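**Q** I would like the atomic coordinates for the input below:
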Amino acid sequence: MPARILLLTTLAMLAFAGNSLLCRLALRETEIDAASFTAIRLFCGALTLWLLLRLRQGRRPVAGNWPGALALFIYAAAFSFAYLQLDTGAGALLLFGAVQLSMLLWGWLHGERLGLVAGLGTALATAGLLALLLPGASAPPLQAALLMLLAGIAWGVYSLLGRGLGDPLAVSAGNFLRATPLALLLAALLLGRLNWDGPGLFYALLSGALTSGIGYAIWYSALPGLRASQAATVQLSVPILAALGGSLLLGEALGLRLLLSAVAVLGGIALVLGSRQRGGS
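**A** Coordinates of the predicted model:
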């Protein structure tokens, strides 16, 4: 892998993990509420992506569509509300597992057949997610966990809707722009519960402009230099980076349940990706 592609890929994975870390940091350590965080994140992401698009392509229009924007909004809102209670690592693992498994399910429903190894990998990843959700002292709050699974499914749908729509940067800019009014509507519905402070606004701005907007732009710059299997496999690092960040910066415990679930989920998905690579797909 060329050094430039390796650097871009590393920065993109750090940005994706940073989204989880910034959201959890803001909602745990500052006064900002989840609806305000979502609206600011989407607005700043839309503005950043639009500016990047203008700098790169002049006056070419944004793209995207309303179904994609709705999926993006559901992801962003469920993500924020889930992190009111979830630790960073558990949230990232639930999100990532739900994204990958929902896309695998979509492929299976549309005729993609899993071989023995891929089937075992899918079962192992699913079992890992279920084990994380089982009742117990170390289990994440169920409502928050279900919200993060919803966020993952929504992101999987968003990714599937974006296939074949042309320039990913233009599509993302258009979808972020369309999703922003939906987030503002949610904030208006929760007007009496809105709250924020300077640090919370700063973290939301960073999440939207840096780890979302610029992070996605970096990822799209790296993608042409990656094989499909490489692009999928490298994302296995995101929950690990998020969990390490949560432990180092927020003092969150890396419990045995989380570690075992991570091994099962990420190992299972790695088996699926590895079987696809050997099969030439």
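**Q** rest of the way, CA atoms for contacts and neighbours
**A** Will do.
**Q** check which helix or strand Ala46 maps to.
**A** Secondary structure assignment for Ala46, by DSSP states H and E: helix 34-57.
**Q** for that helix, buried residues please.
**A** 34-50, 52-53 (16 or more other CA atoms under 10 Å).
**Q** packing partners of that helix?
**A** On a contact count with 3 or more CA pairs under 8 Å, 6 or more residues apart in numbering; DSSP states H and E, helix 34-57 meets helix 66-82, helix 168-189, helix 198-206.
**Q** highest mean neighbour count out of these?
**A** helix 66-82 (a mean of 23; mean count of other CA atoms under 10 Å).
**Q** give me the contacts around that one.
**A** The contact list for helix 66-82, computed with CA atoms under 8 Å, 6 or more residues apart in numbering, reads 23, 34-35, 37-38, 42, 91, 143-145, 147-148, 150-155, 157-158, 161-162, 174-176, 178-180, 182-183.
**Q** got a list of what Leu160 touches?
**A** Contacts of Leu160 (CA under 8 Å, 6+ apart): Met103.
**Q** wait, I meant Thr88
**A** By CA under 8 Å, 6+ apart, the neighbours of Thr88 are Ser20, Leu21, Arg24, Ala242, Ala243, Gly245, Gly246, Glu252.
**Q** identify the residue nearest it in space, chain neighbours excluded?
**A** Using CA to CA, 6 or more residues apart in numbering and skipping residues adjacent in sequence, the residue nearest Thr88 is Gly246, 5.4 Å away.
**Q** here's the other one to compare against:
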Amino acid sequence: MPYLRLILLTSLAMIAFAGNSLLCRVALLQTDIDAASFTTIRLVSGAVTLWLIVRMREGERTGGGNWLSALALFVYAAGFSFAYISLTAATGALLLFGAVQATMISCGFWKGERLSALQLVGFLLALAGLVGLLLPGLSAPPLAGSLLMLGAGVAWGVYSLRGKGGGDPTRVTAGNFLRAAPIAAGLSLLMLSRYSVDMAGFWYGVASGALASGIGYAIWYTALPALRATSAATIQLSVPVIAALGGIVFLGESLSLRLVLASVAILGGIALVILARSREQGT
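**A** Below you'll find the model as predicted:
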């Protein structure tokens, strides 16, 4: 793949991933849509978009998702939406990313992988950043929203781990979105008493599902084979930063000193783990 095209695709994918935080936050903050409806619209529009992408592609069609992965995807999407009722875009993206990476690193450790001294320092630094962000104080994020986003991050970490080696990733993701959509619809039915959807909120949900999720994942999976494992992991560190900048520019959010220090600790710690692993594996 030409280098400039790779840079463009990778940049678009990271902007799309960060865009999910911004779209969800602005929808729940500035429109009348409820979190359950936003989740359903996001997953349905993502499923339709990914299904169309898979149908238009040629080549091998191995894999197609499964119900356990779809359930993890639903838990992520629902927790993500309900968390953003109270969290800023920057805080939500940082908590999500930190929880995802902590889940995946912890799983590897549980399966017998041993962390080097540098990796251990990085992991503990990232955990300290998460704890520091959540400690009680005037600038602490709301606890309920924080716990929901941490749960969403754990679910996405589980989803990512289950997806390894599952076949063509775009097709697998499409299958999981198609399975998760009716689960989300069931949640909307259970919360029918709180149903509220306006046109602006509806289109934010469609944009989150079709553009930031569906097309975003398709672009990322197109670029991923051309990236080294270390590069792919490190590039994703930019997502919380992009979300934070977007929150400042488009939503008028501000960055507290606590959030800045926590971001440095969490992202820096994860970077240490990634770089130390790449040094050991030569990737």
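**Q** TSV for the helices and strands packed on helix 34-57 of structure 1, including distance to Leu271 of structure 1?
**A** Formatted as TSV, the helices and strands packed on helix 34-57 of structure 1 follow (distance: least, CA to CA, whole Å):
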stretch	distance to Leu271 of structure 1
helix 66-82	26
helix 168-189	28
helix 198-206	34
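**Q** nearest to Arg59 of structure 1 among those helices would be which one?
**A** Among the helices and strands packed on helix 34-57 of structure 1, helix 168-189 comes nearest to Arg59 of structure 1, with 11.4 Å by CA to CA.
**Q** with Leu254 of structure 1 as the reference, measure out to the residue nearest to Thr88 of structure 1.
**A** Here Gly246 of structure 1 is placed at a distance of 9 Å from Leu254 of structure 1 (CA to CA, to the nearest Å).
**Q** before we move on, what about Trp66 of structure 1?
**A** 39 Å.
**Q** how many other residues sit next to Tyr158 of structure 1?
**A** The local packing of Tyr158 of structure 1 (other CA atoms under 10 Å) involves 23 other residues.
**Q** got the contact list for it?
**A** Neighbouring residues of Tyr158 of structure 1 by CA under 8 Å, 6+ apart: Gly68, Ala69, Ala71, Leu72.
**Q** how about Leu190 of structure 1?
**A** Contacts of Leu190 of structure 1 (CA under 8 Å, 6+ apart): Ala35.
**Q** quick revisit: ok, the residue nearest to Thr88 of structure 1 touching Asn19?
**A** No: Gly246 of structure 1 lies out of contact with Asn19 (CA atoms under 8 Å); the separation is 11.5 Å.
**Q** what about the residue nearest to Thr88 of structure 1, which helix or strand?
**A** Counting by DSSP H and E, Gly246 of structure 1 is part of helix 237-250.
**Q** residue range in structure 2 corresponding to that helix, please.
**A** Mapped onto structure 2 using TM-score structural alignment, helix 237-250 of structure 1 spans residues 238-251.
**Q** now do the buried residues in that stretch.
**A** Of the residues in stretch 238-251 of structure 2, Ser238, Val239, Pro240, Val241, Ile242, Ala243, Ala244, Leu245, Gly246, Gly247, Ile248, Leu251 count as buried by neighbour count, 16+ other CA under 10 Å.
**Q** what's the neighbour count on the closest residue to the last one other than its chain neighbours?
**A** Think Leu251 of structure 2. In space, and not counting its chain neighbours, Leu251 of structure 2 is closest to Val26: 7.3 Å by CA to CA, 6+ apart. Applying other CA under 10 Å, we find 19 other residues in the vicinity of Val26 of structure 2.
**Q** which position in structure 1 pairs with Val26 of structure 2?
**A** Match for Val26 of structure 2 (TM-score structural alignment): Leu25.
**Q** now do its match against Ala139 of structure 1, distance only.
**A** 20 Å.
**Q** about what we covered before: export the contacts of Thr88 of structure 1 to JSON lines and append columns for distance to Phe81 of structure 1.
**A** JSON lines is the format used below for those (distance: CA to CA, whole Å):
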{"residue": "Ser20", "distance to Phe81 of structure 1": "12"}
{"residue": "Leu21", "distance to Phe81 of structure 1": "14"}
{"residue": "Arg24", "distance to Phe81 of structure 1": "10"}
{"residue": "Ala242", "distance to Phe81 of structure 1": "17"}
{"residue": "Ala243", "distance to Phe81 of structure 1": "18"}
{"residue": "Gly245", "distance to Phe81 of structure 1": "20"}
{"residue": "Gly246", "distance to Phe81 of structure 1": "17"}
{"residue": "Glu252", "distance to Phe81 of structure 1": "18"}
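**Q** neighbours of Leu150 of structure 2, how many?
**A** Leu150 of structure 2: 25 surrounding residues under other CA under 10 Å.
**Q** and it, what element?
**A** Going by DSSP H and E, Leu150 of structure 2 is part of helix 143-163.
**Q** that helix vs structure 1 - mean distance after superposition?
**A** For helix 143-163 of structure 2, the mean deviation from structure 1 after alignment is 0.3 Å (mean CA distance after the TM-score superposition for structure 1).
**Q** next secondary structure after the helix holding Gly246 of structure 1?
**A** Using DSSP H and E, the first helix or strand after helix 237-250 of structure 1 is helix 256-278.
**Q** related to what we said a few turns ago, show residues contacting the helix holding Ala46 of structure 1.
**A** In contact with helix 34-57 of structure 1 (CA under 8 Å, 6+ apart) are residues 23, 27, 60, 62, 76-77, 80-81, 84, 169-170, 172-177, 179-180, 183-184, 186-187, 190, 194-196, 200-201, 204-210, 212-214, 217.
**Q** quick one: average offset of that helix versus structure 2, please.
**A** Helix 34-57 of structure 1 sits 0.3 Å off on average (mean CA distance after the TM-score superposition for structure 1).
**Q** and that helix with helix 66-82, angle?
**A** Orientation check (axes from the mean of the first three to the mean of the last three CA atoms, to 10 degrees): helix 34-57 of structure 1 against helix 66-82 gives 130 degrees.
**Q** and the angle for helix 34-57 of structure 1 with helix 168-189?
**A** For helix 34-57 of structure 1 against helix 168-189, the angle between stretch directions is 150 degrees (the same axes, to 10 degrees).
**Q** quick check: angle from helix 34-57 of structure 1 to helix 198-206?
**A** In terms of direction (the same axes, to 10 degrees), helix 34-57 of structure 1 departs from helix 198-206 by 40 degrees.
**Q** what about helix 34-57 of structure 1, distance to the chain center?
**A** Remark: helix 34-57 of structure 1 is offset 16 Å from the chain centroid, using CA atoms, centre = their mean, to the nearest Å.
**Q** which residue numbers in structure 2 go with it?
**A** Against structure 2, helix 34-57 of structure 1 falls on residues 35-58 (TM-score structural alignment).
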